[in-house]
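Asks: Below is the sequence, then the predicted model.
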Amino acid sequence: MDDLMAARSQMALSLGFHIIFACIGMVMPFFMATSHYFYLKTGDLNYKNLTKAWGKGVAIFFVTGAVSGTMLSFELGLLWPAFMEHAGPIFGMPFSLEGTAFFIEAIAIGFFLYGWDRFSPWFHWITGLIVGISGLASGILVVAANGWMNSPSGFDYVDGKYINIDPIAAMFNDAWFTQALHMTIAAFVATGFAVAGIHALMLLKGKNIGFHIKAFKIAIIFGGIAAVVQPISGDISAKDIAKRQPEKLAAMESHFETKKQAPLLIGGIPDLERKTVDYSIKIPGALSFLAHGDFDAVVIGLDQIPEENHPPVLVTHIAFQIMVFTGMIMVGLGLLYFFAIWKKQNWINKKWFLKLFIAATPLGFIAVEAGWTVTEVGRQPWILYGYMKTSEALTPMPGITYSFIVFSLVYLSLSLVVVFLLYRQIKAVPELYSNQNKTTESIQ
């Protein structure tokens, strides 16, 4: 493994690890605030206990996300110093504002966790809501910085120098809104289905039915609504990418030849030598329509892009197909749940129904990881699209392979710690709240 591949692999590992905690940190506080709201309105202790349990989970993910996010900040400077030298003054504003949002979130979490019976009930609820709002803002600001890497703006590039810097224009670049919208909805989908799956498992085991049924419903309503609207966001993103980064769209669809009435491919394995895609299902004209709103529109293929600027087609295409496939499964499950509460409420107590959502527990995060693979790998070979290639930004420091190994071990250790803490938290729920959650409900 050469230094460039080691550096890219380390960054991929770091981002892939951190994005899970970023998604949960953006969304889980809203679940917590919703449960808290229902407790304040109904006085049902199940909601209070659920709020406290989710609050502890939020704290665990907040701390882990803070650690992994801090490591990412160091890695940007460690691995890509040439990029940070030029990019820092331009896109530093969203990172600075993200730090402010993180600071507010940390204070609000402290108030919420230790505010029980110390603050007025509704003020206490507001502190929990602030945790969610500030976490959501943090995520959007980081995505804005990534959007700038995909759509550079806010500067003039003259004689190899970045001048006339406008940080506001850089932050509100052409890609920030579509990426932030898609990522935010994806975070709700992933977290909603993951949390719903965990509580569905507890329901299947017949443990604390009153507690877990309320948790399941809150999570799947958030996740299901987000899943159903996500294809709209995906369509907006696809049309934006078709204009700004046609080579990324071409890699996503393994679209080798520029043509009218370009077909949309479902599945398939690209053959890079023959410039074809094997085993795919083709929908004639659909890619032209999705990219440009016209079945007869011309879609630029990789034949119009210099070969040295081609993204890794195989990885990008497969990641895109995984994202779409898992996303559509969750759309179906979301619609199934809403049909159940409309027409077939008894389904919610059926084992087959719960098993579907248990099986879907990891799908949202698989889709998120695949989506970020499309975003990052599909931009290659550029670290700053159109201005600086990834190879040009690499540190001259030797031994990056060893750094990759060390960071991999750190992230593995963090993962084990988080899994252990969450396991203890989930296992403790029946013991902590069993006396307050007596119920005669059973799973059929």
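Replies: Yep, it's here.
Asks: drop to CA atoms for contacts and neighbour counts, all remaining ones
Replies: Will do.
Asks: For Y337, give me its contacts.
Replies: Residues in contact with Y337 (Cα atoms under 8 Å, 6 or more residues apart in numbering) are 220, 224.
Asks: any idea how far I221 is from K48?
Replies: From I221 across to K48, the span is 19 Å (Cα to Cα, to the nearest Å).
Asks: Over to F155?
Replies: Taken as Cα to Cα, the spacing of F155 relative to K48 amounts to 51 Å.
Asks: Show me which of those two is the more surrounded one.
Replies: The residue with more neighbours, out of F155 and K48 and counting by other Cα atoms under 10 Å, is K48; that gives 19 against 16.
Asks: what helix or strand does the more buried one sit in?
Replies: Using DSSP states H and E, K48 sits in helix 45-79.
Asks: Which secondary structure elements does the following helix or strand past that helix sit against?
Replies: Scanning the chain past helix 45-79 towards its C-terminal end, the next helix or strand to appear is helix 81-114 (assignment: DSSP H and E). Here helix 81-114 touches helix 45-79, helix 121-150, helix 167-171, helix 390-393, going by 3 or more Cα pairs under 8 Å, 6 or more residues apart in numbering; DSSP states H and E.
Asks: So which bits of helix 81-114 are buried?
Replies: 81-84, 87, 90-95, 98, 101-102, 104-106, 108-109, 111-113 (16 or more other Cα atoms under 10 Å).
Asks: can you give me the offset of it from its chain's centre?
Replies: Computed by Cα atoms, centre = their mean, to the nearest Å, the chain-centroid distance of helix 81-114 equals 18 Å.
Asks: could you give the angle of it to helix 121-150?
Replies: Regarding helix 81-114 and helix 121-150, their directions subtend 170 degrees when assessed with axes from the mean of the first three to the mean of the last three Cα atoms, to 10 degrees.
Asks: Run through who's touching stretch 352-361.
Replies: Taking contacts as Cα under 8 Å, 6+ apart, the residues outside stretch 352-361 that touch it are 193-198, 200-201, 203-204, 330, 333, 347-348.
Asks: again, 6 Å this time
Replies: Applying Cα atoms under 6 Å, 6 or more residues apart in numbering, the external contacts of stretch 352-361 come out as 193-194, 197, 200.
Asks: try it against this one:
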Amino acid sequence: MDDFLAARSQMALSLGFHIIFSCIGMVMPFFMAVSHFQWLRKGDESYKNLTKAWSKGVAIFFATGAVSGTVLSFELGLLWPRFMEHAGPIFGMPFSLEGTAFFIEAIALGFFLYGWNRFNPWFHWFTGVVVGISGLASGILVVAANAWMNSPAGFDFVDGKYLNIDPMRAMFNDAWLSQAIHMSLAAFAATGFAVAGVHALMILKRKNIRFHTHAFRIAAFFATVAAVLQPLSGDFSAKDVAKRQPAKLAAMEAHFHTEKSASLVLGGLPNEEKQRVDYAIKIPGMLSFLAHGNFKQEVTGLDQIPAQNRPPVVVPHLAFQLMVGLGMFMMALSGLYFWASWRKKQWLRREWFLRLFVAAIPAGFIAVEAGWTVTEVGRQPWIMYGVMRTADAVTPMPGIAYSFYLFTAVYLSLSLIVVFLLYRQIKMVPELYDRPAQQLVAA
């Protein structure tokens, strides 16, 4: 493995792990706050136990997210020093603000974890809300920095120099809003379905049914609302990408030839050598409509992009198809949940219904990983779109492959530790609300 590939692989590995930890860390505090609110309002002890159980999960993911995020920050400087030399002064503001949000989150989490029976109950609840808001803000600020890499702004590039730097314009670049909305909804959907699925599994096992039913309904609510809104966000993002990064859109859709009334490609295997997509279903005019709101509008193909500036096609296309497919599955499951909650409440206790949520446990996070693959691979060969190539930004330091192997071992170990801690936490859920005789899951 050459050093350039090793550096890219190490960043991909680090980001792939961190994004899961950060998504859960962003979203779980809101579940915790809703459960806490229900306990304060209703006085039901099962909500109190649920809040305490979820708060321990929040602490675990806060710690792992902090560690993996810190590693990513160092890797930007160590693996891509030329990029950071020029880009650091321009897009440093969202990173500095993210640090502020992180400190607020840490302080609020400490207040919440150790504030039981010490603070006013509603102030204690408020500290949990602050954990969620600051965590979400932290995620949005990091996404703003990534959006800047896709849509560089806030400077003038003259004779190889970066002049007239405007950090605010850099942070609020043309891509930040669409990416922030899309990523936030993805985090809520992924975490919601994963948490709901875990609690659905515990209901199927007839353990602590009252406790897990409360947990399932809170998580499912957030998941299903986010999953229904996500296609609207996706449409917003697609139109934005079509305008700013036509090469990325062409790679996502395996759109090799510029044409009017461009067809939307479903599935298929791109053949870059022959400039075609095999085994695909094509819907005439639909890509033009999705990209430009007009069935006849011309859509730029890869044939209009200089060969040296074209991104890979196979990886972004397959990742995009996977993301969309899983998104449609989660949206369909959300529609079923809304129908069950409105007209078929008995379905909420049926085994087949709960098994659908169990099956959806990994769906959201696989979709998140696929979406980030599209974002990052589709931007290639640029690290700073249209300004700096990834190959020009990599460190000249040799031996990066060994660093990649070391970090792979570290992240795998960290993941195993997190899984063990979460498994132990789930096993420690109190048996106070187990009512198997009265609350069996209907077959």
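Replies: In hand now; what should we look at? Because the structure is predicted, anything quoted here is derived from the model rather than measured.
Asks: on that earlier part again, V189 of the first structure is nearest to which of the helices and strands packed on helix 81-114 of the first structure?
Replies: Across those, V189 of the first structure has its closest neighbour in helix 121-150 (14.1 Å, Cα to Cα).
Asks: and that closest one, which residues are buried?
Replies: So for helix 121-150 of the first structure, counting by 16+ other Cα under 10 Å, buried means 124-150.
Asks: Show me what that helix packs onto, helices and strands only.
Replies: Using 3 or more Cα pairs under 6 Å, 6 or more residues apart in numbering; DSSP states H and E as the contact definition, the elements that helix 121-150 of the first structure packs against are helix 3-42, helix 81-114, helix 176-204.
Asks: what's the average distance of the longest one to the second structure?
Replies: In the superposition with the second structure, the aligned residues lie an average of 0.5 Å away from helix 3-42 of the first structure, counting by mean Cα distance after the TM-score superposition for the first structure.
Asks: Return the set of buried residues in that helix.
Replies: Along helix 3-42 of the first structure, these residues count as buried under the neighbour rule (16+ other Cα under 10 Å): 3-4, 6-12, 14-40.
Asks: starting at the chain centroid, how far to it?
Replies: On the basis of Cα atoms, centre = their mean, the separation between the geometric centre of helix 3-42 of the first structure and that of its chain is 7 Å.
Asks: Next, the angle from that helix to helix 81-114.
Replies: 20 degrees.
Asks: what's the answer for the last one, then?
Replies: Between helix 176-204 of the first structure and helix 81-114, the angle formed by their directions is 40 degrees, by the same axes, to 10 degrees.
Asks: other SSEs contacting helix 176-204 of the first structure?
Replies: Using 3+ Cα pairs under 6 Å, 6+ apart, helix 176-204 of the first structure is in contact with helix 3-42, helix 121-150, helix 209-244, helix 351-359, helix 363-377.
Asks: Dump these into TSV; add distance to K260 of the first structure as well.
Replies: What follows is these, written out as TSV (distance: least, Cα to Cα, whole Å):
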stretch	distance to K260 of the first structure
helix 3-42	35
helix 121-150	26
helix 209-244	14
helix 351-359	40
helix 363-377	24
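Asks: right, and the ones you listed - which one's nearest V418 of the first structure?
Replies: Relative to V418 of the first structure, the nearest member of these by Cα to Cα is helix 3-42, separated by 10.3 Å.
Asks: on contacts alone, who are the packing partners of that closest one?
Replies: With contacts defined as 3+ Cα pairs under 6 Å, 6+ apart, the packing partners of helix 3-42 of the first structure are helix 45-79, helix 121-150, helix 176-204, helix 400-433.
Asks: could I get these as CSV with distance to I300 of the first structure?
Replies: Written out in CSV, the entries for those read as follows (distance: least, Cα to Cα, whole Å):
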stretch, distance to I300 of the first structure
helix 45-79, 33
helix 121-150, 18
helix 176-204, 21
helix 400-433, 37
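Asks: Buried deepest among the ones you listed, which one?
Replies: Mean neighbour counts were compared across these using mean count of other Cα atoms under 10 Å; the top stretch is helix 176-204, at a mean of 24.
Asks: what's the mean distance for it versus the second structure?
Replies: Between helix 176-204 of the first structure and its aligned partner residues in the second structure, the average distance after superposition works out to 0.3 Å, using mean Cα distance after the TM-score superposition for the first structure.
Asks: Where does that helix end up in the second structure?
Replies: Using TM-score structural alignment, helix 176-204 of the first structure lines up with residues 176-204 of the second structure.
Asks: Can you add distance to A367 of the first structure and give the helices and strands packed on helix 81-114 of the first structure back as a markdown table?
Replies: Converted to a markdown table, those look like this (distance: least, Cα to Cα, whole Å):
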| stretch | distance to A367 of the first structure |
| --- | --- |
| helix 45-79 | 19 |
| helix 121-150 | 17 |
| helix 167-171 | 26 |
| helix 390-393 | 25 |
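Asks: Out of these, which is closest to F338 of the first structure?
Replies: Of all these, the one in closest proximity to F338 of the first structure, counting by Cα to Cα, is helix 45-79 (21.8 Å).
Asks: mean per-residue distance, that closest one to the second structure?
Replies: Taking mean Cα distance after the TM-score superposition for the first structure, the mean distance separating helix 45-79 of the first structure from the aligned residues in the second structure is 0.4 Å.
Asks: so that helix matches what in the second structure?
Replies: For helix 45-79 of the first structure, the matching stretch in the second structure spans residues 45-79, with TM-score structural alignment as the criterion.
Asks: quick revisit: distance from the helix holding K48 of the first structure to the middle of the chain?
Replies: In terms of Cα atoms, centre = their mean, the gap separating the centre of helix 45-79 of the first structure from the centre of its chain is 14 Å.
Asks: now do stretch 428-437 of the second structure
Replies: Here the centre of stretch 428-437 of the second structure is set off from its chain's centre by 33 Å, with Cα atoms, centre = their mean.
Asks: Buried residues, it. List them.
Replies: Those buried within stretch 428-437 of the second structure under the rule 16+ other Cα under 10 Å are 429, 433-434.
Asks: Can you lay out these as TSV showing distance to L354 of the second structure?
Replies: TSV is the format used below for these (distance: Cα to Cα, whole Å):
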residue	distance to L354 of the second structure
V429	20
Y433	19
D434	18
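Asks: Skipping its backbone neighbours, what lies nearest the equivalent of G135 of the first structure over in the second structure in space?
Replies: Structural alignment places G135 of the first structure opposite G135 in the second structure (criterion: TM-score structural alignment). Take G135 of the second structure and drop its neighbours on the chain: the residue closest to it by Cα to Cα, 6 or more residues apart in numbering is M26, 4.8 Å away.
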